[in-house]
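> Predicted model and sequence below, questions to follow.
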Amino acid sequence: MDQTSIQSKHRAVKITVKGRVQGVGFRPFIFQIADQFCINGTVQNNMDGVKIFAEGAYEDISQFVSAIQSKSPRLSRIDQVEVGEIPANGYDDFRIIPSERTGKSSLVIPIDSAVCEDCLAEMRDPNNFRYRYPFINCTQCGPRYTIIDELPYDRPFTVMREFAMCPDCKKEYEDPMNRRHHAQPIACGKCGPEVSLKTINGQTIAKQKEAIEWVSNLLCDGKIVAIKGIGGYHLACDAYNEKAVRALRDRKRRPNRPLAVMAANIEVAREICQVKKQEDEILQSPEAPIVIMEKQSCSGLAESLAPGMKTLGVMLPYTPLHHLLFDEGEVKALVMTSANPSGLPILYRDKEAFSYLEGIADYVLSNNREILHPLDDSVVQLIDGHLTFLRRSRGYVPDPMTTDQPVHSVVALGSQQKNTFAIGRHEQIFIGPHIGEMEHLEVVEHFQHEFNHLMKWMGIEPDKIAIDMHPGYMTGELAETMNASIISVQHHHAHMVSCMEDNGLNDATFGIILDGTGYGEDGHIWGFELLYGDASSYERLAHLNYSHLPGNERAIKEPWRNATAMLIDSFGAEGREWALRLFPNKIYEIEVIAHMLEKGVNSPLAGTCGRLFDAVSAILDICQVSTYDGEAAIKLSEQMIEAESIQSYPYGLLESKDGSIALDFAPALKQIVQDRLSGVPKMEIVQRFHETVVTMCVESMVSLSQRNPSFKKHVVLSGGSFHNPFLLKEIAGRLKKRNFKVYTHKQVPCNDGGLSLGQLIVAANKK
């Protein structure tokens, strides 16, 4: 057949596109390229993705299919395109037809996205009918997941069903050539949501443009304002105003934890932080997360924003309202921290915001667009040129991961801290939003609300439920209420498999898992683990030697207690004397701790990297009492400055009863105390301590590999301690020099926020 015959030959196909293809302007995109290539047919959202019936000349159909993948909208992500030949139906045009709400669901739920440049330009154009409208959006930006009630993603199944479109909005919505065609949150000042400024008692002061002007002035005057965003309420104040920042800390009872800052634009971000090129791109991405960066030395920001820290979490405005607040006023950077009481979920219901924030916020800038699914801001950091997640939430949730593991109908409930859950459906894994600490009833209810909603959207019933093996975790109680097989997964095995799945690894690997707390197979607290295994099983090859935690949780919150116990456990009476010299105002308490250890009262055994960092932080008087999770370890790591020729402290290797190697830190601990008491500069001790942890891990891994020559030299690194940039960079780098293939996390956090992924894969492989 010649080329002319091929080009003129008529062809009819059914095209199914799967991935993130709803809520991103995909149907109008298909309509436009159908017009470009003279294609007739239909495009439709359904529970399986986007379904297209296309008829046209042979070559036109080929170009049409190619363009679907090469020219798709910026917020879309195509996972699969299926093309099948079908009989011609004789279409005489191309149409977007109503969604089909039946069939097997493999939808990717659309994510919330930062406002795009096109919408910002219109919002700032006095001649545009959406001039200064704080809810402007299009198919390429705005709220999605947070406003969806049911699937597929159509306006009647979102909170926007409460707002009838005016003629101007409806005209754009129905125009397939307009970028707002089927933009479900479409609205304007005539027909859409509106903002209102209220006193903390609920009295309305101003609305719309006037309200925004008021708030800008209030922030300039040092007031604290609760502002409703896409995923919930933030507390905002002038980040340059020390008095305002201290007032916010006092009112929120958050004495030391770093506060996130929203900079007016990228230029301001560069004034307050040392912004690298990759960080610049991440800040200005559609996901718009908080990015942890090095602070500038003379930024002028309030000193109490991040006390004792050399880094700062910064984000850029990601809603039209944020931009308007900066456009209106003189403030260049705002504290923008989640408006939740300590330990509770982010506030997102208006009624709760007013009751909880009494005595904290001076005013509330609210709006009448309901939030159905609250989302915290995502937090990321660039380490050694790679993006790492500290918290995966807004902008990324609930975007799925694809897998070749048998995960369908398997769910995982995550950990007690930094909780997330995971749901397996066909070849997809959906990881839920950041839930937080599962210690309060409100958090558990929040977990259940989000889990049940996402399960309904998935359209599956669980066969297997994975939980942490800790007997006291709330997730275990929740699993008992579900009609499925419960599988307990060891904490650090889940960490290892999480990193394996994050890198598409199925074969057995080594794992170095460094974190704060995890219930071990022997009933003790693990957290400094060298493992080998895969999703089905693992071996514990080496670990940190155990010491007692007097008072358990109290020793975690008061690291000086942990340090005291380590000293007494390792050195007896001499260790007690050192503790008395290091903590002279704790004489009575040290005697009590010594008695507790002698009698074995409420003092579980632990060997974790987090507790090791805590103890050294307390010994160096960097942090003796933690006011937030991980404070002692974080502040110690912030003191680390890389230098050449750092010498490790001595350490030992002991054979454990179970055949594993126990890493004995006692020799190093002794030298650290002697250096501290003899006046060696803290910086030198911090550097040598970090070097010791790195050396212990690398040399032990080399030794274990030599002992087991049949094991592949592949290593995954996981656990919350790998948020420490020096540990991650140096352990990975030195292992690579020893010819190991090293894998780190990419799509989920190395902390417990990524644990549910590993739990799910382990459970999926249980027979």
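Thanks, I have the structure now. From a predicted model like this one, the values you see are computed outputs, not experimental measurements.

> okay, CA-based contacts and neighbour counts for the rest of this
Fine.

> Buried residues, the helix or strand harbouring residue 325. List them.
Element membership for residue 325, per DSSP states H and E: helix 320-328. Neighbour-count burial for helix 320-328 flags 320-327 (criterion: 16 or more other C-alpha atoms under 10 Å).

> tell me what that helix is packed against?
Applying 3 or more C-alpha pairs under 8 Å, 6 or more residues apart in numbering; DSSP states H and E, we find helix 320-328 packed against helix 208-220.

> Packing partners of the helix it packs on?
The contact analysis (3+ C-alpha pairs under 8 Å, 6+ apart) places helix 208-220 against strand 195-199, strand 225-228, strand 233-238, helix 320-328.

> Which neighbouring elements make contact with the shortest one?
In this case it means strand 225-228. helix 208-220, strand 233-238, strand 363-367.

> Can you name the residues in contact with the longest one?
Counting by C-alpha atoms under 8 Å, 6 or more residues apart in numbering, helix 208-220 makes contact with 132-133, 194-197, 205-206, 224-225, 236-238, 324-326, 328-331, 365, all of which sit outside it.

> and that helix, how far out from the chain's middle?
Taking C-alpha atoms, centre = their mean, to the nearest Å, one finds the center of helix 208-220 at 31 Å from the center of the full chain.

> What angle do strand 233-238 and it make with each other?
Inter-element angle recorded for helix 208-220 and strand 233-238: 60 degrees (by axes from the mean of the first three to the mean of the last three C-alpha atoms, to 10 degrees).

> Pasting the second one now:
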Amino acid sequence: MSVPGPTSAAEPGRLRLRVRGAVQGVGFRPYVHGLATRHRLGGFVANDADGVVIEVEGDGIAEFVEALPRQTPPLARIDDIAVERVAAMSSRDFCIGASIGGRVTTRIVPDAATCEACLAELFDPGSRFHLYPFVNCTHCGPRFTIAERLPYDRATTAMKRFPLCEACRQDYENPLGRRFHAEAISCPCCGPRLSHGIDDIAATLAAGGIVAIKGLGGYQLLCDARDEQAVQRLRARKQRDGKPFAVMLASVDAASEVAEIDLTERALLEHVARPIVLSKSRHHLAPSVAPGLARIGVMLPVAPLHHLLFHALRAHVCKTAWALVCTSANPSGEPLLTDDDEAQATLHDIADLIVTHDRDIVIRADDSVVAIVAGAPSFIRRARGYVPEPIRLARAVPPMLAVGAHLKATVTVTRGDEAFVSQHLGDLDTTQAIRFFEETVQHLTSILDVAPVAIAHDMHPDMASTRFAHGRGLPTLSVQHHHAHAASVMAEHGLTGPALALVLDGYGYGSDGGAWGGELLSCDGAGFRRLGHLAPLKMPGGDRAAREPWRMAAAVLHDLDRGTEIGTRFDDQSQARHMPMLLDRADGPVTTSAGRLFDAVAGLLGVGAVQSYEGEAAMKLEALVRETTTLDHGWTIADGVLSLRPLLAHLASDRLDVAEAAGLFHGTLAAACVDWITMASRATGIGTLVLSGGCFVNAHLSAQIVRGCRAAGFDALLPRRLPPNDGGLSLGQAWAAGLHLVRNENLSGEIV
């Protein structure tokens, strides 16, 4: 960015600056107004389709342009500033102009947690926002979840139904204030209202009740996390057997009473996005909060309502820091609820009190979940607080829509060199989930003003996302599941290839129609080659084996020629005595899945015979690890196939300590993968490596593989801005398909 010189010494001229990035709804126009006024410039600032347009003239232009990117509001993000000279207009005053329409190329920022200034007003008896649960300003509050379209103005948000009172209007129009053009501004006189009082909510929780509240991105269910009976009631009513609950606490100090919070985790907890952070549990809460797990998800208050609730709870019952279970308010397997009438009808059998308000949620967004993996933050689920921040691509690609897979669904829309990945949508198992998926596609393409030229999808022919892609009347491109996992990490890190990719995953439809899941690939972005895979294991019962780890353990015993032990080792399973015959069949399904390998080991070690939620056995196996060790000669590699048969034979012994065995499995698998990668790197000459797939949520496995790769002389790149699980898949589809179109100009087919 440079400032064009004046046309003459006597005529300073006028500049037009076009600012692109996250610059709408963050107080950027008030900031520019103040900056221009301080430099005594004339002109205007306005939202437009590209972001913000500024015109200035006066003697302080150069100083203004230099200062502009240096002192921006907390939520603003500048991508670039284009400067041009325009005809002088002799403007003496500076104003905020009306928004300018056109094809949208700007973006909106994510929702932001209550800022310190609003929090102070919330508890200040002299403030007109005292105890008002919707206080916000240009530095905080709802954004993405209330936005219908861009440019981001009050008339295009859910706040359009609330006319400003005189006091709010004065704040809105005061260029010296924090609420100057704060589109979500409101107060008790003119804004949204709760259906119940804070004291009523606190009393219900203190009495052991369950409360549903309407949050920023959807309804949430709350109960006392120290009350075992309350937590069990919530599990029973929500039909959520063992899946862990997140816990909200009033402060980092309070969170430190229930979890071991290090400096990195503290920074994550206090980040304006307010994600759920997985931290080592001190096991001071009700056992049913996170049964059998070593880590617990903790979060801090997001909205003013949460702060008010903790304040009321402390006044109602004084106890060691209050901890509240905070989970999405939806029946098991359904999307997050946002509609008030639907919430009343659906939650009356779950919640003892349903608290709503009259501000609509335009687009639902669940809480984000983050953990420290291999020394840095990694997403488990990316949603509220981070969406719709884009991923910057290494090059521009045609406008694409990518629709992900089936589990942990997301969609991605590309616009030039930006990729916008949606919030976590859940699993596409129900009609309601598919409707949410379709709503998200419509909202994301609309708010970005993008008309896709093609749709990228998974190779699996029977997924709801695949059927959606083929029903839109646009050209389609299929991307193999694990190629998409690898391409997602490559896109995030700006790689076009070539790269090696180790993808350790649960399931993906292979190019040969098989059940893949432990893959070593060579990728160039648009295409891939399968270099190797984990040794196949039988899956007795097909998909049922993914829900019942004892079946995968039985497959291991059968492979070790110890099938006669199945009936006695799993005598509590009614099908165990028939399993050897099933496994003897030559036509049974097989898999190379790393996820099923974890299940097999969990079954062998007695960690869990049956899973109540996806990944339960692997998570409980990870929780047992005290330290990782390596079994000498615990694996073999032949023709690209990695076999852990020696390790599995050792683990099949019933004489091992379970925790030691869990550490031995993690350490040996990691060492085997590093050996596998090193051999492939030597054979191919490729020194760049990406790691992806759901198994890389496992902190022990990820850290060991990254450490081993560094010791071998090359870095391993993990996903950081998206989850390694299927939540990142749509980005990889979009990037691979986009590069395919750039290189081939072919608008349909299969990417191989």
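Arrived safely. Predicted, not measured: the structure shown is a model, and the values here were computed from it.

> Tell me which of the helices and strands packed on helix 208-220 of structure 1 lies nearest to residue 448 of structure 1.
When those are compared by C-alpha to C-alpha, strand 233-238 sits nearest residue 448 of structure 1, at 20.6 Å.

> The helix or strand just after the closest one maps to which residues in structure 2?
Sequence-wise, the next helix or strand downstream of strand 233-238 of structure 1 (DSSP H and E) is helix 242-252. Using TM-score structural alignment, the residues of structure 2 aligned to helix 242-252 of structure 1 are 228-238.

> got the buried residues for stretch 661-680 of structure 2?
For stretch 661-680 of structure 2, the neighbour count (16+ other C-alpha under 10 Å) marks 661-678, 680 as buried.

> Sort out which of those are in strands and list them.
Per DSSP state E, strands hold no members of these.

> Translate residue 470 of structure 2 into the numbering of structure 1.
Under the alignment (TM-score structural alignment), residue 470 of structure 2 pairs with residue 480 in structure 1.

> related to what we said a few turns ago, average gap between the match of helix 242-252 of structure 1 and structure 1?
For stretch 228-238 of structure 2, the mean deviation from structure 1 after alignment is 1.0 Å (mean C-alpha distance after the TM-score superposition for structure 1).

> just to revisit the earlier point, nearest to residue 665 of structure 1, of the helices and strands packed on helix 208-220 of structure 1?
With C-alpha to C-alpha as the measure, strand 233-238 is the member of those nearest residue 665 of structure 1 (43.0 Å).

> which residues touch that closest one?
Under the contact criterion C-alpha under 8 Å, 6+ apart, strand 233-238 of structure 1 has outside partners 219-220, 222-228, 244-245, 248, 331, 333-340, 346-348, 353, 361.

> And that strand against structure 2, how far off on average?
For strand 233-238 of structure 1, the mean deviation from structure 2 after alignment is 0.6 Å (mean C-alpha distance after the TM-score superposition for structure 1).

> Skipping adjacent residues, who's closest to the spatially most central residue of structure 1 in space?
For structure 1, the residue nearest the mean C-alpha position is residue 392 (1.6 Å; C-alpha atoms, centre = their mean). Once flanking residues are discounted, residue 392 of structure 1 sits nearest to residue 378: 5.0 Å by C-alpha to C-alpha, 6 or more residues apart in numbering.

> Kindly report the same for residue 756 of structure 1.
Spatial nearest neighbour of residue 756 of structure 1, chain neighbours left out: residue 414 (4.2 Å); criterion: C-alpha to C-alpha, 6+ apart.

> Cheers, nothing more for now.
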